[in-house]
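[1] Please find the sequence and the predicted model below.
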Amino acid sequence: MDDAWTTRTQSDASSLSGTTGVYTPTHTTSSPPAATSLPAPFSTDGGIGSAPEAGETYMIRHVDTGKAVTLSGGELVLRTDPGMNGGWRWHCSETEDGWLHFRETVSGVYLGRDGWGGFQANKRSPNGTERLLIRPREAGGYNIFAMDWWKLGALCTRDTDGKLFETKEVAKASRWEFVRV
């Protein structure tokens, strides 16, 4: 039997009827365009924690649960997959005297103490309650402290409800990672 590519001319190939196919070498075809879809939901998986530096943006992730500090509906919560319903990108800035601030990039509000034993993000300009101190821990991660008059209060969470609160006991302080995004 004759090889269709070597014995037939182009006009013969174009006049072939129904059951005979025309063969196209694979190097002359292109892949179909990828289907357009929404981006994959945000996940706190992946990324390597680093020391926060002014001018960079971070996901602040709880070391023990892997959940990220997220501003959702005006409340600070921990979420694994906030998707598009929460602000989880925190831009770091530093004062001349060394305090760090973290501003949520969409709403423009700063992470800080609420004065009632908790943490919040609702101030558009940082003051004393938004000045944060970051301390590395030997076991990994960092503690996040805010000033409470002459004492430091540490950012803490209960694994059961994911709410953020402040503790005066360093042993109860949660450990956090700063993952550059």
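    Yep, that arrived. Numbering: from 1, shown residues only.
[2] okay, CA-based contacts and neighbour counts for the rest of this
    OK.
[3] Looks to me like residue 144 is in a strand.
    Yes - if the criterion is DSSP: H, G, I helix; E, B strand; the rest coil, then residue 144 is within a strand.
[4] Let me know how buried it is, in neighbour terms.
    For residue 144, the count of nearby residues is 21 (other CA atoms under 10 Å).
[5] now swap in residue 161 and tell me
    Around residue 161 there are 9 residues (other CA under 10 Å).
[6] Is it in a helix, a strand, or coil?
    Under three-state DSSP, residue 161 comes out as coil.
[7] From residue 79, how far off is it?
    11 Å (CA to CA, to the nearest Å).
[8] residue boundaries of the helices in the protein?
    4-7, 10-14 (DSSP state H).
[9] Dump those to JSON lines, plus mean neighbour count and distance to residue 95.
    Output for those, formatted as JSON lines (neighbours: other CA atoms under 10 Å; distance: least, CA to CA, whole Å):
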{"stretch": "helix 4-7", "mean neighbour count": "10", "distance to residue 95": "74"}
{"stretch": "helix 10-14", "mean neighbour count": "10", "distance to residue 95": "75"}
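[10] and here's the other structure:
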Amino acid sequence: MTLPTDFEKYKCDTPTHTSVADDSTSESSSVGCPSLSSDMGLFNASPWNGGLYIIRDPKTGLAIALKEGTLGLFPDVYHRGSGGRWRCVENDCLWLGFKNAVSGAYIGHNNKGGFVAEAKRHNGWECFCARQHPCGGHVLLVKHWSGFLPMKIGGKDNKELVVDAERRGGTAWEFIRVDEPCDIA
């Protein structure tokens, strides 16, 4: 595996021996750090308290973002200052929340089958659990009463975030870490 020249800034522990080799390649893979891209950030990251992320659907390339106050899926959120960067936060009960880096609003469900980013506090409708999907990425499960409901792509032109009320699995989101990873405790 070829690492970017700025790998040192990520300060991830990489084993000096006993790396796991993939049968499909002759190169050994590092353990403990997701794949890196020097121009974008840390790909295949797991959402973690304090991290700043772009949350993207790898199938369409669209990312969760706020545009003019509306939460949806958009293609052009990769530059700084856009509404497509989300700070992962954790409340006292260890529920995850996603706070927009521009507006300060949290993603939450509206109890009408959709998602919004309007709340300024991390309350019950803004609580998430991220579950790793076996084919890659993470399914975002929103707290719904005493259970979970997955978030998925749907709505008009498949550019809206909707609650998967049938619990069929939701969308497997790719988290791209755009701040300094591995520096948080």
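    That came through, no problem. Quick caveat: nothing in here was measured; it's all calculated off a predicted structure.
[11] Now the helices of structure 1 in TSV, please, with extra columns for distance to residue 129 of structure 1.
    Below are the helices of structure 1 laid out as TSV (distance: least, CA to CA, whole Å):
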stretch	distance to residue 129 of structure 1
helix 4-7	78
helix 10-14	78
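[12] mind checking which of those is nearest residue 61 of structure 1?
    Distance to residue 61 of structure 1, taken as CA to CA, is lowest for helix 4-7 among the helices of structure 1, at 61.3 Å.
[13] Find me the equivalent region of the closest one in structure 2.
    On structure 2, no counterpart of helix 4-7 of structure 1 exists by TM-score structural alignment.
[14] how many other residues sit next to residue 148 of structure 2?
    18.
[15] What's the separation between the residue in structure 1 that it lines up against and residue 176 of structure 1?
    In structure 1, the residue matched to residue 148 of structure 2 (TM-score structural alignment) is residue 152. Computed as CA to CA, the residue 152 of structure 1 to residue 176 of structure 1 distance reads 16 Å.
[16] One more: residue 133 of structure 1?
    Counting by CA to CA, the gap from residue 133 of structure 1 to residue 176 of structure 1 is 12 Å.
[17] who's in contact with the residue nearest the centre of structure 1?
    Most central in structure 1 under CA atoms, centre = their mean is residue 59, positioned 4.7 Å from the mean C-alpha point. Listed by CA atoms under 8 Å, 6 or more residues apart in numbering, the contact set of residue 59 of structure 1 reads 68-69, 88-90, 177-181.
[18] next one: residue 168 of structure 1
    Residue 168 of structure 1 neighbours (CA under 8 Å, 6+ apart): 151-154.
[19] redo that, cut-off 7 Å
    152-154 (CA atoms under 7 Å, 6 or more residues apart in numbering).
[20] in stretch 57-77 of structure 1, what's buried?
    Neighbour-count burial for stretch 57-77 of structure 1 flags 57-63, 66-72, 76-77 (criterion: 16 or more other CA atoms under 10 Å).
[21] actually stretch 92-108 of structure 1, not the one I typed
    For stretch 92-108 of structure 1, the neighbour count (16+ other CA under 10 Å) marks 92-93, 100-105, 108 as buried.
[22] and what of stretch 166-173 of structure 2?
    169-173.
[23] Trace residue 61 of structure 2 over to structure 1, please.
    When structure 1 is aligned by TM-score structural alignment, residue 61 of structure 2 is paired with residue 66.
[24] Okay, that match and residue 118 of structure 1: tell me how far apart.
    Separation of residue 66 of structure 1 from residue 118 of structure 1 (CA to CA) stands at 20 Å.
[25] again with residue 76 of structure 1
    According to CA to CA, residue 76 of structure 1 stands 10 Å off from residue 118 of structure 1.
[26] give me every residue that touches residue 46 of structure 2.
    Contact analysis of residue 46 of structure 2 by CA under 7 Å, 6+ apart lists residue 175.
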